[in-house]
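Student: Dropping a prediction and its sequence here:
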Amino acid sequence: MKKVSFRRSLFKLHSWLGLITGIFLILLGLSGSVLVFRTELDHFFNRDLLHVSSLEKTVPDQVLKNCYQTVISRYPNLDGIAWVNPDAGAGEAYNFRIYFNDARLMTYDLALISFDPNTGVILREGPASQFTPSFIEWLFQFHFSFQLGIPGAALTAIFGTTMLLSLLTGAIVYRKMLWKVLSFRVKINRKNWRTISSDLHRIVGVWSLLLNAVIFFTGFWMNMFAFKAKTWQNEMASTKANTPISVSPDQMYRRALSAMPDLEPTYVYLPTQPGRKFEVRGYTKGQLKLWGSGNSVRMDQQTGEILQISRFAEKPLGERIEATFFPLHVGNFGGLAVKILYVLIGLTPGLLAVTGFLLWWRRVRK
């Protein structure tokens, strides 16, 4: 009797978790599926906007410096600037993420600006809270904050935990079905919409269980910053005026690559505040992308001195495990096949929410 009562309570919890958060899980899943091909879609839909001129004479030694000076002249109070595609090929625009602060809690302060590296011409510019720079950039910010600032980032983290609870309770409630589904002994009964939704809910839930658990846990973990009091305090404080770097960023970039010759950069941080440091991050040649871009070179932007050379292999075990969370969340570690799998998995929370609702509605009608 107690077993039945416990299972019934778990089933109710499983149902209500899905009903309460269903619409949000649909939005997170759909946006996540699109963002798997974030870079490719941005290039495809903005190929005319991001057209780069072909010039015989360029000034590569000054490209970063020119872009940096343009940004700080347009935004006098910044938290920082990041060159987010240092791995851009020939003929591609240089994309920079701008970190600013409007001292409002309900806005997440990111912007995007893209340059033609040959001419220094701005190709696009705007906050990620608008469609102006790119719909994909807007969707990226929506995915982790619902465009609701720090409270929104905390909300998505909470939904990550509710999904994990939903997966756990579902696995316990349907534990006798796990092996049957995995051994292909459960088929979809097409008798009516009730049997279809019931079997589909079980089959999809079982096959997507592990990867959904990984995705939602890593999403929760990466948004844990939204639960820190300091994060909320910083968001409400106005950013101080820029303190420009003294050493040419192009010079520091080349020196960082010389200090770590096997580094394949994916991110370059250009500080605008004295407490931050110039940093180049990326993979090392031959490294599995699953381990993340945990290699870096940090430098003092006022003197050009190398402060730290950090390699992924030398980091503590906990940091190495944490470095895998971003690749595991976005699916950028295994080529096209893995990306397609992540797109399909991203659709499953919505499908589970819909079929779960149909099952709940059937019981209500009864």
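Tutor: All right, it came through fine. Numbers count the residues shown, from 1 in each chain.
Student: only C-alpha atoms for contact and neighbour calcs from this point on.
Tutor: Fine.
Student: Contacts only, for Met177.
Tutor: Arg202 (C-alpha atoms under 8 Å, 6 or more residues apart in numbering).
Student: Quickly find the element holding it.
Tutor: helix 175-182 (DSSP states H and E).
Student: Ser198 now?
Tutor: Counting by DSSP H and E, Ser198 is part of helix 193-207.
Student: hmm, back to that, in the helix holding Met177, which residues are buried?
Tutor: Neighbour-count burial for helix 175-182, with 16 or more other C-alpha atoms under 10 Å as criterion, is recorded at 177-178, 181.
Student: before we move on, what about stretch 182-191?
Tutor: Val186.
Student: Start and end of that stretch, how far apart?
Tutor: End-to-end distance of stretch 182-191: 22 Å, with C-alpha to C-alpha, to the nearest Å as the criterion.
Student: Stretch 319-334 too?
Tutor: In stretch 319-334, first residue to last residue: 21 Å (C-alpha to C-alpha).
Student: Could you figure out how far the helix holding Ser198 is turned away from helix 175-182?
Tutor: Between helix 193-207 and helix 175-182, the angle comes out at 80 degrees (axes from the mean of the first three to the mean of the last three C-alpha atoms, to 10 degrees).
Student: Need the contact partners of helix 193-207.
Tutor: So helix 193-207 is contacted by 167, 171, 174, 177-178, 181-182, 186-190, 348, 351-352, 355-356, 358-359, 362 (C-alpha under 8 Å, 6+ apart).
Student: and the residue nearest the centre of the chain, what does it touch?
Tutor: Nearest to the geometric centre of the chain sits Val330, at 6.4 Å (C-alpha atoms, centre = their mean). Listed by C-alpha under 8 Å, 6+ apart, the contact set of Val330 reads 32, 35-36, 215, 342.
Student: which ones among the residues you listed are found in helices?
Tutor: 32, 35, 215, 342 (DSSP state H).
Student: I'd guessed Ser33 sits against Leu347; true?
Tutor: Yes. Between Ser33 and Leu347 there is a contact under C-alpha atoms under 8 Å: 6.8 Å.
Student: structure B:
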Amino acid sequence: MSISRWSRWIRQPQTVPLRRMIYQIHLWLGLVLGLYVMVISVSGSAVVFRRELTRWFLPKEGLQNVEYPLTLIVLEWFVDLHDNLLAGNIGRDLNGIGAILFLIMVLTGAFVWWPGVRQWKQSLFVCHSQHRLFSWHLHSVIGFWSLLFLLGWSVTGIYFIFPGPFEWFFDVFDKDLSDFKRPGEGLLLVLVDLHFGRFGGLGIRTLWVIFGLLPTVLFITGVRIWWKRVQIKWCKSWDT
């Protein structure tokens, strides 16, 4: 991007052709991946309290004589849905591809979010606006405040399915392969804990449940934005 285009993107990003192209990528990825995102979003929130519920319903001793509770059966179904899309290894690989595409969608969304240097502060909150623009503002605000969560979940989701590239990357910086210690192993473990919200108590897990549902809200508002644009085009075509 040249200096003049960069300056235009800083001040008036809507006039930059690259932004329009990235917007189209973000839009169609969102529409194509929408149902997948909803499935991962809802199932992920459903299993946040998996450990606590398992301890609650299953005693520590005598498991062989205990009937597996229906609640845990449903919970494990959500786990399989979240991890493997109920399709075994094939579903797991598809889940990894979905995580990669989701990461691209998040990054393009972050690029499209930038409203210009004069308006970026107003884009941090949902202000009183025209009804037809409410979905756009809500989508933008939720996307901004959940950006780090979405990036973290997508990257760790890719790592869970395709760990090889991550391990190779950290091995590059490992000068002694005989000590069985990777320089980035601690970081990966932190990312895993962040993915599941395992680093805090009840408050953190509750927050993870709420934020885990935000991708579903983003999909719904994104569809509303797209549908309004379709309606506008139809109205213009009828007028002509």
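Tutor: Yep, it's here. What you are looking at is a predicted structure, and each value in this text was computed from that prediction instead of being measured.
Student: coming back round to it: so which of the ones in helices among the contacts of Val330 of the first structure comes closest to Ile321 of the first structure?
Tutor: Ile321 of the first structure has its nearest neighbour among these in Ile215, at 14.5 Å by C-alpha to C-alpha.
Student: what residue of the second structure matches up with that closest one?
Tutor: Aligning on TM-score structural alignment places Ile215 of the first structure opposite Trp153 in the second structure.
Student: Over to Gly18 of the first structure?
Tutor: Aligned partner of Gly18 of the first structure by TM-score structural alignment: Gly30.
Student: compared with the first structure, how much does the helix or strand hosting its match deviate?
Tutor: Counting by DSSP H and E, the element that carries Gly30 of the second structure is helix 17-46. Here the mean offset of helix 17-46 of the second structure against the first structure after fitting is 0.7 Å, by mean C-alpha distance after the TM-score superposition for the first structure.
Student: Can you give me the buried ones in the helix or strand following that helix?
Tutor: Counting by DSSP H and E, the element after helix 17-46 of the second structure in chain order, helix or strand, is helix 50-57. With burial defined by 16+ other C-alpha under 10 Å, the residues of helix 50-57 of the second structure counted as buried are Arg50.
Student: hmm, who's touching helix 50-57 of the second structure?
Tutor: Applying C-alpha under 8 Å, 6+ apart, the contact partners of helix 50-57 of the second structure are 69, 72, 75.
Student: Excluding sequence neighbours, find me the nearest residue to the second one.
Tutor: On the basis of C-alpha to C-alpha, 6 or more residues apart in numbering, the spatially nearest residue to Leu72 of the second structure that is not a chain neighbour turns out to be Thr54, at 6.9 Å.
Student: And the helices in the stretch 151-300 of the first structure?
Tutor: Using DSSP state H, counting those that start in this stretch, the helices found in the stretch 151-300 of the first structure span residues 175-182, 193-207, 209-222, 229-236, 249-259.
Student: wait, which of these is closest to Leu64 of the first structure?
Tutor: That would be, of these and by C-alpha to C-alpha, helix 249-259, which comes in at 5.6 Å.
Student: ok, back up a step: let me have the contacts of Val330 of the first structure in JSON lines, adding distance to Arg320 of the first structure and neighbour count as columns.
Tutor: Below are the contacts of Val330 of the first structure laid out as JSON lines (distance: C-alpha to C-alpha, whole Å; neighbours: other C-alpha atoms under 10 Å):
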{"residue": "Gly32", "distance to Arg320 of the first structure": "24", "neighbour count": "25"}
{"residue": "Leu35", "distance to Arg320 of the first structure": "24", "neighbour count": "24"}
{"residue": "Val36", "distance to Arg320 of the first structure": "23", "neighbour count": "21"}
{"residue": "Ile215", "distance to Arg320 of the first structure": "18", "neighbour count": "24"}
{"residue": "Tyr342", "distance to Arg320 of the first structure": "22", "neighbour count": "27"}
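Student: which two from those end up farthest apart in space?
Tutor: Farthest apart among the contacts of Val330 of the first structure - using C-alpha to C-alpha - are Leu35 and Ile215, which lie 13.3 Å from each other.
Student: Whatever residue of the second structure lines up with Gln147 of the first structure: neighbour count?
Tutor: Aligned counterpart of Gln147 of the first structure in the second structure: Leu86 (TM-score structural alignment). When counting by other C-alpha atoms under 10 Å, one arrives at 15 neighbours for Leu86 of the second structure.
Student: secondary structure element for Leu86 of the second structure?
Tutor: Leu86 of the second structure belongs to no helix or strand when elements are defined using DSSP H and E.
Student: was I right about it contacting Asp80?
Tutor: Yes. Judged on C-alpha under 8 Å, Leu86 of the second structure makes contact with Asp80 at a distance of 5.6 Å.
Student: rewinding a little: ok, the match of Ile215 of the first structure touching His195?
Tutor: Yes. Look at Trp153 of the second structure against His195 with C-alpha under 8 Å: they come within range, at 5.6 Å.
Student: and the residue nearest to the centre of the first structure, what pairs with it in the second structure?
Tutor: So Val330 of the first structure corresponds to Phe196, using TM-score structural alignment.
Student: again with Ile136 of the first structure
Tutor: Ile136 of the first structure maps onto Leu75 of the second structure when the alignment is built from TM-score structural alignment.
Student: How much space separates the closest residue to Ile22 of the second structure other than its chain neighbours from Glu52 of the second structure?
Tutor: Using C-alpha to C-alpha, 6+ apart and skipping residues adjacent in sequence, the residue nearest Ile22 of the second structure is Thr108, 6.0 Å away. Noted for Thr108 of the second structure: a distance of 36 Å to Glu52 of the second structure, by C-alpha to C-alpha.
Student: swap in Phe180 of the second structure?
Tutor: 32 Å.
Student: go on, Gly184 of the second structure?
Tutor: 29 Å.
Student: I'd like the helices of the stretch 151-300 of the first structure as TSV, with distance to Phe115 of the first structure appended.
Tutor: Output for the helices of the stretch 151-300 of the first structure, formatted as TSV (distance: least, C-alpha to C-alpha, whole Å):
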stretch	distance to Phe115 of the first structure
helix 175-182	50
helix 193-207	44
helix 209-222	29
helix 229-236	28
helix 249-259	15
